[in-house]
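Enquirer: Below are the sequence and a predicted model; questions follow.
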Amino acid sequence: MTIRLYDTRAQQLRDFVPLDPENITMYVCGPTVQSGPHIGHVRAALSFDLLRRWLSRQYGRVTFVRNVTDIDDKVLDNATDVEPWWALAYRMEQEFTAAYAAIGILPPTYEPRATASVPQMQELIALLIERGHAYPAPDGSGDVYFDVRSWPEYGTLTNQSVDAMEAAVDADPRGKRTPQDFALWKGAKPEEPADAVWSSPWGPGRPGWHIECSAMSRRYLGDRFDIHGGGLDLRFPHHENELAQSSAAGLGFAQYWVHNGLVTVDGQKMSKSLGNFTLAADVLDRHEPMVVRYALAAAHYRSSLDLSDSSWSEAEAALGRIRTFVERAQRVPAVPSAQTAPTDAEYVPLVPEDFARAMDDDLGVPQALAVLHDRVRRGNQALDDGDDAAAARALLEVRAMLEVLGLDAATTPSGGGAAASALDGLVQEMIAQRARARADKDWAAADRIRDAIAAAGITLEDTPAGTHWSIDG
């Protein structure tokens, strides 16, 4: 077992060698909760959900931390007199949680809010000042900055020199030694809410964005951990600054840097600042959650994903083919049902080797999906040939792969709820009417019923055990 991951800092694929094989540690930058999630946020969270699931299968325990940035300039800017910043942050956090849960993203082991770790942030800032890598602003504003020129390795994550970087825009440049120096602590301002202020050795204020993740990852995972993840757009300045301040403080920090590609619209990054975003709630209103999960997972996690109407229709068709096979296979008496654990060692539900190779190779989900559909085709052929043993094996492999990909809910009979039950009742009644017409040799009526069912996109399959229906994929 050798998993390879693309390490952004090394700019190459690296064999994954965990610090502790008994406990894989991951930190992923979570949302800044100034407004609800767009579909790009959900794609990012899904990328690391897939990685976490695969690491869990290969190693066992994974400690997964995803933070919530609930104090930030953007959160304060979007607050109102009616809804204070802390209420807005909590409401938006719930929207993110709901969107993640809808498509089966597992909850993190820990999900710390930035506001709960301010003492740890201050401790880290004090350490950086003591080590000569940070300084309070001389103007008495209460701001504290990281001195980028004090750390020769600054810029190694994104392969930039300090002089070529843009100036940091998150602080008053008058108090900085160098335009690229960034704020660790922001002194209180009269126009900002009084309850968005914490006391500190440098004066009342609040933490800068970058110090939050360094402090929270250290608090929950220790000075060193395996993987730091986030969107490609976070490499600079956020992750560059995290790496610099943590390393300058003497922390081992992340051993691997993993970044997911972005969702684009006409070649541009989907973002709230550009106004070209699609809210996750709107997508989930229009499409089944498992269709959304499939569509977002179908492209490699490091690639850009340009979503269109065809993305959803292709995902729906692909899931339809998988569901049809599972439904067909479960009707064969020799095939173990979803509720029955097979006793024959031949049917141990291990993922196929070619699926595992794809996942081991930098989380190759597109290649893994190809293996999944290959097994679906083999299973259907086995059913057509009456080879129940081969169909059973294919079904168990398909289920194992669906579980790894978090798509197992797509083939759970109870997953459709009341609407699915109502549809099944209507179709079964039409099937019964058709059967009565055929028994009465009223072939015209039987054909009319079958044509009406087909016009609704439903396929009938007549078998010795009865007539079964499925929705066309």
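Expert: Received the coordinates, thanks.
Enquirer: Please make it C-alpha for all contacts and neighbour counts, starting now.
Expert: Fine.
Enquirer: and N67, how many neighbours does it have?
Expert: A count of nearby residues for N67, using other C-alpha atoms under 10 Å, gives 21.
Enquirer: Let me see the contact set for it.
Expert: Applying C-alpha atoms under 8 Å, 6 or more residues apart in numbering to N67 gives the contacts 28-31, 110-114, 213, 216.
Enquirer: I'd assumed E314 was in a helix, is it?
Expert: Yes - counting by DSSP: H, G, I helix; E, B strand; the rest coil, E314 is found in a helix.
Enquirer: tell me the contacts of it?
Expert: A295.
Enquirer: what separates it from M270, distance-wise?
Expert: According to C-alpha to C-alpha, to the nearest Å, E314 and M270 sit 21 Å apart.
Enquirer: quick one on the thing from earlier: with the contacts of N67 in mind, which one is nearest to T156?
Expert: Nearest to T156 among these is C213, at 18.5 Å by C-alpha to C-alpha.
Enquirer: Hmm, the closest one is touching E242, no?
Expert: Yes - using C-alpha atoms under 8 Å, C213 is in contact with E242, at 7.1 Å.
Enquirer: Comparing the two, which shows the higher neighbour count?
Expert: C213 (27 against 22).
Enquirer: So what touches whichever strand or helix holds the more buried one?
Expert: If you go by DSSP states H and E, C213 is part of helix 209-221. Contact with helix 209-221 is made by 25, 27, 29, 65, 67, 69, 72, 110, 112, 114, 117-118, 120-121, 124-125, 184, 224, 238-239, 241-242, 245-246, 253, as judged by C-alpha under 8 Å, 6+ apart.
Enquirer: for comparison:
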Amino acid sequence: MKTWPQTSIPELPGTGVPPRIFDTPSGTVRPVDAGPTATMYVCGVTPYDTTHLGHAATYVTFDILNRALRDAGHEVRYVQNVTDVDDPLLERATRDGVHWTDLARDQITLFHEDMTDLAVLPPEHYVGVVEAMQLVIDAVDALTAAGATYAVANDDTCHGPDLYLDLAKASTLGSVSQWSREDMLGVFGERGGDPGRPGKRDKLDPLLWRAQRDGEPSWEGGDLGPGRPGWHIECTAIALHFLGKSFDIQGGGADLVFPHHEMSSAQAECLGTHPFARRFVHQALLSYDGHKMSKSRGNLVRVSQLRAQGADSVAIRMALLRHHYRTEWEWVDADLTNAESALARWRQAVSVNTAPDAEALLVDLRAAIADDLDTPKALAAIDHWVDTCLTSGGHNPTAPGLVARMCDALLGLRL
């Protein structure tokens, strides 16, 4: 699947600091510790109701990590999926009276426009489930060959049985989330699971292949029969194909810790890969009107709506970066207003002829970003330089350009 346009990154003097990042399984901030090419997989959207600010916060966060890795001298192989066939998408298409492929196409186009406006670097591989269907089928076949699957019978309205992963074959279940079984069961049903399905060996066993139902899209699965994938197997199959075993970073929103990342990892273990990823990194959830911003609740603030109202996309990105990615927070109109005011001052400062020296600022920015993506600290350092510039001036004619380049290269904020 075609991704959005590539964004150029200005060159900066010197080399950045290798980033350290909070790893969910260990509960500690750890070095990414990548080789010459860092490998990163970030779970993409199910394309309906995109792109709300919760989405945007996630992809901006991993864009900062992408930029930090590149600044530290790494090449980055970045893969992102898009769940362009799944129950929520089909249900929304039926509700709105549109074909599910048209809904997916239109929402993917909108997502690309939003990512372009927010200066998010595109992934090297942007992969839809539909185009990766054979990868998924091959992965499910391999799980079956490994003795890690079982069938659950359906009634006569279905074209064969459904296929599930047998979690008894995955000894590391819980290694990603560190959750108890009770905690897992508490949310499994509301996060796409089917704990009450008759015939399952374990309430938590995830669906791998859903047999064809009348009126639903399906693909020929060979020995699996006609059907379509369950949710989690797509990311296991796509990540292992494009990044190989035990890649560096698995990323996404905090609501993906369980079950999605837990199940993706369990499936990979049953395919002979552990760990699935060496670091699991998660963006905290964003709220609006007192509740988590979510499609199901409908309390969404969309990037496209803000842009249509005249908001500067650079200010939207700045507003998101004012909050640390691991801190839950609630969007209010003042977030954008304050960011627009700060952005105007930054642009004024980098347009002067001479300004205070900026080499120390570059050191501070690199250190803040490398320290678990501390973007609030990085922005505060720039605010201080801007205040000094606009109140006291300076004598360095190259400083304004350097500050503009570092804001662009490290933070994706084009002044």
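Expert: Done, it's in. Worth saying up front: this structure is predicted, and the values here are computed from it rather than measured.
Enquirer: where does the TM-score land?
Expert: The TM-score (TM-score structural alignment, normalised by the length of the second structure) is 0.87; 386 aligned residues with a C-alpha RMSD of 2.2 Å.
Enquirer: ok, and the most crowded of the contacts of N67 of the first structure?
Expert: C213 (27 neighbours).
Enquirer: per the alignment, it corresponds to what in the second structure?
Expert: Aligned counterpart of C213 of the first structure in the second structure: C235 (TM-score structural alignment).
Enquirer: could you measure its match against F242 of the second structure, distance?
Expert: For C235 of the second structure relative to F242 of the second structure (C-alpha to C-alpha), the value is 11 Å.
Enquirer: cool, D23 of the second structure as well?
Expert: Distance from D23 of the second structure to F242 of the second structure, by C-alpha to C-alpha: 22 Å.
Enquirer: which of the two has more neighbours?
Expert: Comparing D23 of the second structure with F242 by neighbour count (other C-alpha under 10 Å), the higher total belongs to D23, at 21 against 17.
Enquirer: ok, L336 of the second structure touching I316?
Expert: Yes - contact criterion C-alpha under 8 Å: L336 of the second structure and I316 qualify, at 6.3 Å.
Enquirer: Those two: who's more crowded?
Expert: When L336 of the second structure and I316 are compared on other C-alpha under 10 Å, the one with more neighbours turns out to be I316, at 24 against 20.
Enquirer: What lines up with G252 of the second structure in the first structure?
Expert: So, by TM-score structural alignment, G252 of the second structure is matched to G230.
Enquirer: Mind checking what secondary structure its match has?
Expert: strand.
Enquirer: R317 of the second structure and T337 of the second structure, how far apart?
Expert: 12 Å.
Enquirer: which residues of the stretch 201-350 of the second structure fall in helices?
Expert: 231-243, 262-270, 303-308, 313-321, 333-349 (DSSP state H, counting those that start in this stretch).
Enquirer: how big is the offset of the last one relative to the first structure?
Expert: Think helix 333-349 of the second structure. With mean C-alpha distance after the TM-score superposition for the first structure, helix 333-349 of the second structure departs from the first structure by a mean of 0.9 Å once superposed.
Enquirer: ok, now the first one?
Expert: Average distance, helix 231-243 of the second structure versus aligned residues of the first structure after superposition (mean C-alpha distance after the TM-score superposition for the first structure): 0.7 Å.
Enquirer: where along the second structure do the strands fall?
Expert: 20-23, 28-31, 37-42, 75-82, 125-128, 149-152, 162-165, 207-211, 227-229, 247-253, 277-283, 286-288, 291-292, 329-330 (DSSP state E).
Enquirer: Next, work out how far apart the match of G252 of the second structure and G30 of the first structure are.
Expert: 8 Å.
Enquirer: got it, and R235 of the first structure?
Expert: 14 Å.
Enquirer: Likewise for D408 of the first structure?
Expert: 25 Å.
Enquirer: how many neighbours does whatever residue of the first structure lines up with A367 of the second structure have?
Expert: Counting by TM-score structural alignment, A367 of the second structure lines up with R357 in the first structure. The number of residues packed near R357 of the first structure is 17, by other C-alpha under 10 Å.
Enquirer: what does G244 of the second structure give?
Expert: 14.
Enquirer: Please apply the same query to G205 of the first structure.
Expert: G205 of the first structure, neighbours per other C-alpha under 10 Å, totals 21.
Enquirer: what's the answer for A382 of the first structure, then?
Expert: Residues near A382 of the first structure, counting by other C-alpha under 10 Å, number 19.
Enquirer: again with the one 3 residues further on
Expert: A count of nearby residues for D385 of the first structure, using other C-alpha under 10 Å, gives 11.
Enquirer: what do you get for the one 10 residues further on?
Expert: Burial measure for L395 of the first structure: 30 neighbouring residues, criterion other C-alpha under 10 Å.
Enquirer: same deal with Y288 of the second structure?
Expert: Y288 of the second structure has 17 nearby residues by other C-alpha under 10 Å.
Enquirer: what's the neighbour count on the aligned residue in the first structure for Y325 of the second structure?
Expert: Alignment note: Y325 of the second structure maps to Y301 in the first structure; criterion TM-score structural alignment. By other C-alpha under 10 Å, 27 other residues sit near Y301 of the first structure.
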